[in-house]
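Student: prediction below, plus the sequence it came from.
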Amino acid sequence: MKLPSYAAALTAAVLHASLTGASGTAAAQAADVRALPSVNMEATVKAAQIDPRRPDDTLTPGAKASVLLVERALRDRRLLDAKWVDGYFGTTTVAAYAKYQKSLGLTGLDANGLPGRTSLTRLGAGRFTVTNVIDPGTRVSTGGFVINTRTRSMLAEAKRLLGRDLKLDQGSYNPGGDPTSAGTHDGGGVVDISVTGLNSATRTAAVRALRRVGFAAWVRSPRQGDWPWHIHAAAISDTSLSSQAQHQIGDYYLGLNGLTGRGPDDGPKVTIRTWEEYQRR
């Protein structure tokens, strides 16, 4: 017997639902994700390093939309007053983000106020997706010093550009290891490089290579502090940076030398790029 048209349509719909229920749900979920706005992690982390060091409220180019999404999420969790939801990732927003990280049970370098992959993803659940993810990687040993895999890759590329080896004097994750470092080596992404046997031109060339691949790097001399000649390099946008290293990188973007006196940058001029931007160039 032929079914009436409405009954046939209903039967077909039920059959289709029974056959495609799982995939239909997945498709609906995917559509929901596509409907969410996105936070560019690279831009957000860059703003979190630079904005706290600015003398004014200039916004970091390309970061405003992402920072606003993060700030609104912090506001809705009662961690940030509405007046600070302005697209500027200054000290107040950094402090609010650190409180959020601690609320997740994160401690130490995982609660440094820089948006890490885990915390940013959890903050965005149901609100935004995260793109351009930064991952410092795991800790590894090289030349007797601890660094992370992102830093190791950056150093390897700098060595390739320079055409010679770079020997470390100090690695990362070294809290209290050298008091003259003022905490910059407490977290990830920061190394000191020996300049033994290098003339002035080669030292400058080494700093240039390091800067090209995404380090804020400078030649340090005994005239500047209680230390021997060396190269200090901090990996821009490493999300495990100590707060002191975050400040150095913010100053580097602002044309300063990364020292407490905040003097003018005395290194070779290059286009400032993160490691991720260098890889896409």
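Tutor: Looks like it came in fine. Just so we're clear, the structure is a prediction, and the values are computed from it rather than from any experiment.
Student: C-alpha from now on. contacts and neighbour counts both.
Tutor: OK.
Student: and the residue nearest in space to the middle of the chain, what does it touch?
Tutor: The centroid of the chain falls nearest to Ser237 when counting by Cα atoms, centre = their mean (3.1 Å). Ser237 makes contact with 42, 45-46, 49, 134, 274, according to Cα atoms under 8 Å, 6 or more residues apart in numbering.
Student: repeat that for Gly255.
Tutor: The neighbourhood of Gly255, defined by Cα under 8 Å, 6+ apart, consists of 264-265.
Student: all helices of the chain, in order?
Tutor: With helices called from DSSP state H, the chain shows them at 5-35, 41-50, 64-76, 91-103, 117-123, 149-162, 200-212, 243-253, 275-280.
Student: which of those sits closest to Gln170?
Tutor: Set against Gln170 and scored by Cα to Cα, those come closest in helix 149-162, at 13.0 Å.
Student: so which bits of that closest one are buried?
Tutor: 149-152, 154-155, 157-159, 161-162 (16 or more other Cα atoms under 10 Å).
Student: can I get those in TSV including distance to Lys64?
Tutor: Putting the buried residues of helix 149-162 into TSV (distance: Cα to Cα, whole Å) gives the following:
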residue	distance to Lys64
Thr149	30
Arg150	26
Thr151	27
Arg152	31
Met154	28
Leu155	31
Glu157	31
Ala158	31
Lys159	35
Leu161	34
Leu162	36
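Student: ok, second structure coming up, stack it against the first:
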Amino acid sequence: MAAVPAQALPVVNMEKVLLAAQIDPRRPDSALTPGAKDHVLAVEQALQAKGFLAAQYVDGHFGTTTTTAYTNLQKSFGWTGLDTNGIPGETSLKRLGEGRFTVTAIVSAGSRITHQGKTINTRTKAMLDEAETRLGRTLTITQGSYNVGGDPDSAGTHDGGGALDISVNGMDNATRTDVVRKLREVGFAAWLRTPSQGNWPYHIHAMAVSDPHQSPAAWHQSGDYYLGKNGLANRGPDDGPSVTKRTWEEVMAR
């Protein structure tokens, strides 16, 4: 008799889980990120099976309780720092899914590099390159990523990956807006920051959505961007140009 094939494991799409992990904790309710429910459920079921998440929170909503559970999973591996940011990365997802699910649509921040004298990662660099190509100009970085404690006014958003501050010196208002628009088009949550908003000069703040190396503060900004907020502590309405929101991976797939 022919052998009976083993039942295929469920598939967890990392892109969808990452997006939910950024947006859902910032929601005022338990609404679900479109297209992510089944993938988040598989992650939550695995967290429950390992004793990190109570059954009542296995609902497809990657909220604050699921985030805490995921952080505790990461800590159980002996990890520290950014590796315990509560954001599902490739290694932690695959370890969690052993025997339970397989992981597809992998999102990698890549390696750390130096660009314009600032530290960023290769995913962020690729996104910046594409934005510059669309703009037809080179942008000047004033603050990069992985800059722990480097600027207290940044409130920790540059402590991890995916974060950029960009100079607007010499740009008129229309050009500034166009730069923000192009950054958004390639997957950045980006805003023009003004002196009236904080202790900083005019500049553009950009956060690479779905960078798994984000700091928690930056990850909150990414979620707020998708919810139409300005990325500031006051969580006011978005004051930037309207675009169809896409991650870098969605941009590359088009």
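Tutor: Yes, it's here. Every value quoted in this text rests on a predicted model; they were computed, and no experiment measured them.
Student: got a TM-score for the pair?
Tutor: Superposed pair, TM-score by TM-score structural alignment, normalised by the length of structure 2: 0.98. Supporting alignment: 253 aligned residues with a Cα RMSD of 1.3 Å.
Student: that older thread, highest neighbour count among the contacts of Ser237 of structure 1?
Tutor: Most neighbours among these, by other Cα atoms under 10 Å: Gln49, with 31 neighbours.
Student: ok, it - contacts?
Tutor: Applying Cα under 8 Å, 6+ apart, the residues contacting Gln49 of structure 1 are 114, 237, 246-247, 249-250.
Student: which one in structure 2 is aligned with it?
Tutor: Correspondence of Gln49 of structure 1 to structure 2, assessed by TM-score structural alignment: Gln22.
Student: re earlier: which of the helices of structure 1 sits closest to Gly261 of structure 1?
Tutor: helix 243-253 (10.9 Å).
Student: report the mean deviation for that closest one after fitting onto structure 2.
Tutor: The superposed helix 243-253 of structure 1 is, by mean Cα distance after the TM-score superposition for structure 1, a mean 0.5 Å from where its aligned residues fall in structure 2.
Student: structure 2: matching residues for that helix?
Tutor: So helix 243-253 of structure 1 sits over residues 216-226 in structure 2, by TM-score structural alignment.
Student: ok, and what's touching that stretch?
Tutor: Stretch 216-226 of structure 2 has contacts (Cα under 8 Å, 6+ apart) with 19, 22-26, 85-86, 155-158, 160, 163, 189, 207-210, 230-232, 235, 238, 245.
Student: chain center to it: distance?
Tutor: 7 Å (Cα atoms, centre = their mean, to the nearest Å).
Student: what's the local residue count around Ala109 of structure 2?
Tutor: Neighbour tally, Ala109 of structure 2, other Cα under 10 Å: 20.
Student: typo on my end, Val146 of structure 1
Tutor: 18.
Student: any idea what it aligns with in structure 2?
Tutor: Superposed on structure 2 with TM-score structural alignment, Val146 of structure 1 falls opposite Thr119.
Student: please apply the same query to Lys269 of structure 1.
Tutor: Aligned counterpart of Lys269 of structure 1 in structure 2: Ser242 (TM-score structural alignment).
Student: go on, Leu104 of structure 1?
Tutor: Under TM-score structural alignment, Leu104 of structure 1 pairs with Phe77 in structure 2.
Student: quick one: that match and Val40 of structure 2, what's the gap?
Tutor: Distance of Phe77 of structure 2 to Val40 of structure 2, given as Cα to Cα, to the nearest Å: 21 Å.
Student: between those two, tell me which one has more neighbours.
Tutor: With neighbours defined as other Cα under 10 Å, Phe77 of structure 2 and Val40 compare such that Val40 has more, 27 against 12.
Student: excluding sequence neighbours, find me the nearest residue to the aligned residue in structure 1 for the more buried one.
Tutor: Under the alignment (TM-score structural alignment), Val40 of structure 2 maps onto Val67 of structure 1. Spatially, and ignoring its direct neighbours in sequence, Val67 of structure 1 is nearest to Gly87 (5.0 Å; Cα to Cα, 6 or more residues apart in numbering).
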